[in-house]
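Peer 1: Sequence first, then the predicted structure:
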Amino acid sequence: MSNTLMDTNFHFSGQKSIYKGKVREVYTLENDVLVMIATDRLSAFDVVMPKGIPFKGQILNQIATKMMESTKDIVPNWLLSTPDPNVAVGEACEPFKVEMVIRGYLSGHAAREYKVGNRILCGEPMPEGMKENDKFPTPIITPATKAEKGEHDEDISKEEILSRGIVTKTDYEVLEKYTKALFQRGTEIAAQRGLILVDTKYEFGKTKNGEIVLIDEIHTPDSSRYFYADGYEERQSNGEAQKQLSKEFVRQWLISNGFQGLEGQTVPEMSDAYVESVSERYIELYESIMGEKFEKADISNIHERIGSNVANYLNSL
């Protein structure tokens, strides 16, 4: 487990600053270039787990970059290059302070809200008589505010976003349009793999030229929930749990061990065997979502590999 990427401290040419998120570390360079490194950190309930998951960063980065390539004809994105399996390089943007969450099914957070009697989520009505994992008549957008470090994301309605001036009406309409288009494309890609894209989140930013572009990850198991299409209807009819591809299995393991990120709770011990099982599950997720075999990168010295690959790319600019 020692060959996991838990933290970085690079000094790239022209480097101005570093931002360390829950999973990604973003280096801002001169000339509005960002170097985003996907670490092997695992976050659940907005808490970073004490152990990394081998190959997780590579998996997330490669899914996200492939999905950006597959959607750039409908939505522009920030990506310029991927010089390393864990690294994406792109154009610096001013991020919007909301995450655009879109849900095609009554699952996860929406299902938990529904169970306690709520029928409106972020200003969007949820029909009566639904069962968990039923499909919504049409997908609903349920935005969340982007949390500061150590805080939880919070649901917010379109009306509140506009009234508080978090996003202008003109910009929000673009975010809405892009979110629906990406979800439709993601749904089509998933269907080709025998999967259902249940829900996901997108993040957007604005370039220095004022263009709104897609940033961060897209359609990864950390940002999205997938079901297996085969047997979906039968499982719904029988009231059975759906077979899903997402990091929900980690959340369920934590819940079963008494942890939901609440005050006073302690993260349960993650044995090496459990960490290895999570890594294997992420590889399974990759192969199912991408429809191809996962090729493990050399992790004998991850820091040296990343530093060398990024330096070579920057020198070529």
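Peer 2: Yep, it's here. Numbering: from 1, shown residues only.

Peer 1: going forward, measure contacts and count neighbours with C-alpha atoms only.
Peer 2: Noted.

Peer 1: can you tell me which residues contact Phe96?
Peer 2: Ile166, Val167, Glu203, Phe204, Gly205, Lys206 (Cα atoms under 8 Å, 6 or more residues apart in numbering).

Peer 1: which residues touch stretch 26-41?
Peer 2: Outside of stretch 26-41, the residues within contact range by Cα under 8 Å, 6+ apart are 4-7, 12-20, 22-25, 48-49, 51-58, 60-61, 86-92.

Peer 1: Which of these are buried? Put it as a PyMOL command.
Peer 2: Selection of buried members from these for PyMOL, criterion 16 or more other Cα atoms under 10 Å:
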select buried, resi 4+5+6+7+15+18+22+23+24+25+48+49+51+52+53+54+55+56+57+58+60+61+86+87+88+89+90+91+92
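
Peer 1: which ones among the contacts of stretch 26-41 are found in strands?
Peer 2: 15-20, 24-25, 48, 87-91 (DSSP state E).

Peer 1: Specify which member of those is nearest to Met100.
Peer 2: Using Cα to Cα, Arg24 is the member of the ones in strands among the contacts of stretch 26-41 that lies nearest Met100, at 18.6 Å.

Peer 1: One more to weigh against that first structure:
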Amino acid sequence: MNNTITKTNFNFPGQQKVYKGKVRDVYFLENDRLLMVATDRLSAFDVVMPKGIPYKGQILNQIATKMMEQTQDIVPNWLEATPDPNVAIGKKCQPFLVEMVIRGYLSGHAAREYKAGKRELCGVEMPEGMQENDKFPQPIITPATKAEKGDHDEDISRENIIKRGIVSEEDYLKLEEFTRKLFQRGTEIAAKQDLILVDTKYEFGKTAEGEIVLIDEIHTPDSSRYFYAEGYSERQEKGEMQKQLSKEFVRQWLISNGFQGLEGQSVPEMSDEYIETVSERYIELYENITGENFKKADVSNIESRITENVNSFLKTG
């Protein structure tokens, strides 16, 4: 259980500064390059859990890499190389300060808002008479402002994004167009694996040349929710919970143990046995989403492995 990477303190050649996010640590290198380390940290309700999940960083990094490769004809992305199972290197961008959340089904946050009686989310109307996990007539885009570390992301409407000057109208309309096209591609990729892409989020940035590019992760179990397609309709008809592939199972475990990231709440103790089941679930997610067997990287000394692989790449790349 100790073979995880939850903190990083690297000193790579050409390193200028470091930004530490909830799950990824970003190292700014010379020549307008970024190096992103996908750690084994687990975040839920915008709170980082005390223990790491074995292989989680590798899983997220490798899924995101595969999905970037399968969508680069829709929108260019920041990625140049993945010299280590936990590391991605690419071009530095100025990120847009919104997450483009798109939902094909009434699930997760949207379902919780709907149950509370709300019929509008981020300025978008949700039809009456829906039950949890029903499909929307068409996917809805429900953006969120990107929070500073430790704060909660907040829902925001298209009108407010433009009105507050967070993103220009011209750029925002492009982000919406890319979001819909990416979601359609993600839906098609998922269908080949007998999965349903329920909802997801995309993040974008702009290069120094003014080009909009896709950044961060894409179609991973941390940024997306998947249902098993087989039996979906029958479960809906019976009012049963859907079989899903996402970290929602962690959120539900936390909720059942009295934690939703609210003030005054404490993160429940995660036993080593529970951590192991979460790791196994992430491996299951990887294999179901990609259709490939997961190959565990050497975790005997993750920091040394990353240092060696990155330094070797930077010498030649």
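Peer 2: All right, it came through fine. Worth saying up front: this structure is predicted, and the values here are computed from it rather than measured.

Peer 1: Now the TM-score, please.
Peer 2: The TM-score (TM-score structural alignment, normalised by the length of structure 1) is 1.00; 317 aligned residues with a Cα RMSD of 0.5 Å.

Peer 1: need the helices for the stretch 151-300 of structure 2, in chain order.
Peer 2: Assigned helices in the stretch 151-300 of structure 2, in chain order: 158-163, 169-192, 232-238, 248-256, 272-290 (criterion: DSSP state H, counting those that start in this stretch).

Peer 1: mean per-residue distance, the last one to structure 1?
Peer 2: By that I understand helix 272-290 of structure 2. Aligned to structure 1 and superposed, helix 272-290 of structure 2 gives a mean residue distance of 0.3 Å (mean Cα distance after the TM-score superposition for structure 1).

Peer 1: Between strand 87-91 and the helix or strand just after that helix, find me the angle.
Peer 2: With elements assigned by DSSP states H and E, the helix or strand that comes after helix 272-290 of structure 2 is helix 302-316. Comparing the axes of helix 302-316 of structure 2 and strand 87-91 via axes from the mean of the first three to the mean of the last three Cα atoms, to 10 degrees yields an angle of 30 degrees.

Peer 1: average gap between helix 302-316 of structure 2 and structure 1?
Peer 2: After superposition onto structure 1, the mean distance of helix 302-316 of structure 2 to its aligned counterpart is 0.4 Å, using mean Cα distance after the TM-score superposition for structure 1.

Peer 1: ok, now which ones touch the closest residue in space to Met126 of structure 2 that isn't next to it in sequence?
Peer 2: Of all residues not flanking Met126 of structure 2 in the chain, Arg119 sits nearest, at 5.1 Å (Cα to Cα, 6 or more residues apart in numbering). The contact partners of Arg119 of structure 2, taken as Cα under 8 Å, 6+ apart, are Glu113, Glu125, Met126, Pro127, Glu128.

Peer 1: quick one: which of those residues is nearest to Glu211 of structure 2?
Peer 2: Nearest to Glu211 of structure 2 among these: Glu125, at 31.8 Å, using Cα to Cα.

Peer 1: Roughly how far does the most centrally placed residue in structure 2 sit from Ala110 of structure 2?
Peer 2: Centroid-nearest residue in structure 2: Ser223, 2.4 Å away (criterion: Cα atoms, centre = their mean). To Ala110 of structure 2, Ser223 of structure 2 is 15 Å away according to Cα to Cα, to the nearest Å.

Peer 1: so how many other residues sit close to Lys115 of structure 1?
Peer 2: 12 (other Cα atoms under 10 Å).

Peer 1: contacts for stretch 222-241 of structure 2?
Peer 2: 60, 133-134, 191, 194-201, 217-218, 242-248.

Peer 1: Next step: the residues you listed restricted to strands.
Peer 2: Within the contacts of stretch 222-241 of structure 2, residues falling in strands by DSSP E are Leu195, Ile196, Leu197, Val198, Asp199, Thr200, Lys201, Gln244, Leu245.

Peer 1: which among those end up buried?
Peer 2: Buried members of those, counted by 16+ other Cα under 10 Å: Leu195, Ile196, Leu197, Val198, Asp199, Thr200, Lys201, Gln244, Leu245.

Peer 1: Wait, the second one touches Ala190, no?
Peer 2: Yes - in this structure, Ile196 of structure 2 is within contact of Ala190 by Cα atoms under 8 Å, at 5.8 Å.

Peer 1: Compare the helices of the stretch 151-300 of structure 2 and give me the one nearest Ser300 of structure 2.
Peer 2: helix 272-290 (16.6 Å).

Peer 1: In that closest one, which residues are buried?
Peer 2: 275, 278-283, 285-290.

Peer 1: Could you give the residue range in structure 1 aligned to it?
Peer 2: Helix 272-290 of structure 2 corresponds to residues 272-290 in structure 1, going by TM-score structural alignment.

Peer 1: What of stretch 33-44 of structure 2?
Peer 2: Counting by TM-score structural alignment, stretch 33-44 of structure 2 corresponds to 33-44 in structure 1.

Peer 1: I'd like the distance from that stretch to the chain centre, please.
Peer 2: 11 Å (Cα atoms, centre = their mean, to the nearest Å).

Peer 1: Span of that stretch from start to end?
Peer 2: In stretch 33-44 of structure 1, first residue to last residue: 29 Å (Cα to Cα).

Peer 1: same check, this time on stretch 134-145 of structure 1
Peer 2: For stretch 134-145 of structure 1, the separation between the terminal residues is 26 Å (Cα to Cα).

Peer 1: buried sites along it?
Peer 2: Asp134, Pro139, Ile140, Ile141, Thr142, Pro143, Ala144, Thr145.

Peer 1: Surely the last one and Glu154 touch.
Peer 2: Think Thr145 of structure 1. Yes - Thr145 of structure 1 lies in contact with Glu154 (Cα under 8 Å); the separation is 5.3 Å.

Peer 1: among the buried residues of stretch 134-145 of structure 1, which two are most distant?
Peer 2: Using Cα to Cα, the buried residues of stretch 134-145 of structure 1 reach their maximum pairwise distance at Asp134 and Thr145, which is 25.9 Å.

Peer 1: how much space between the closest residue to Leu121 of structure 2 other than its chain neighbours and Gly205 of structure 2?
Peer 2: Computed as Cα to Cα, 6+ apart, the closest residue to Leu121 of structure 2 that is not its neighbour in sequence is Thr142, at 6.5 Å. Using Cα to Cα, Thr142 of structure 2 is found at 18 Å from Gly205 of structure 2.
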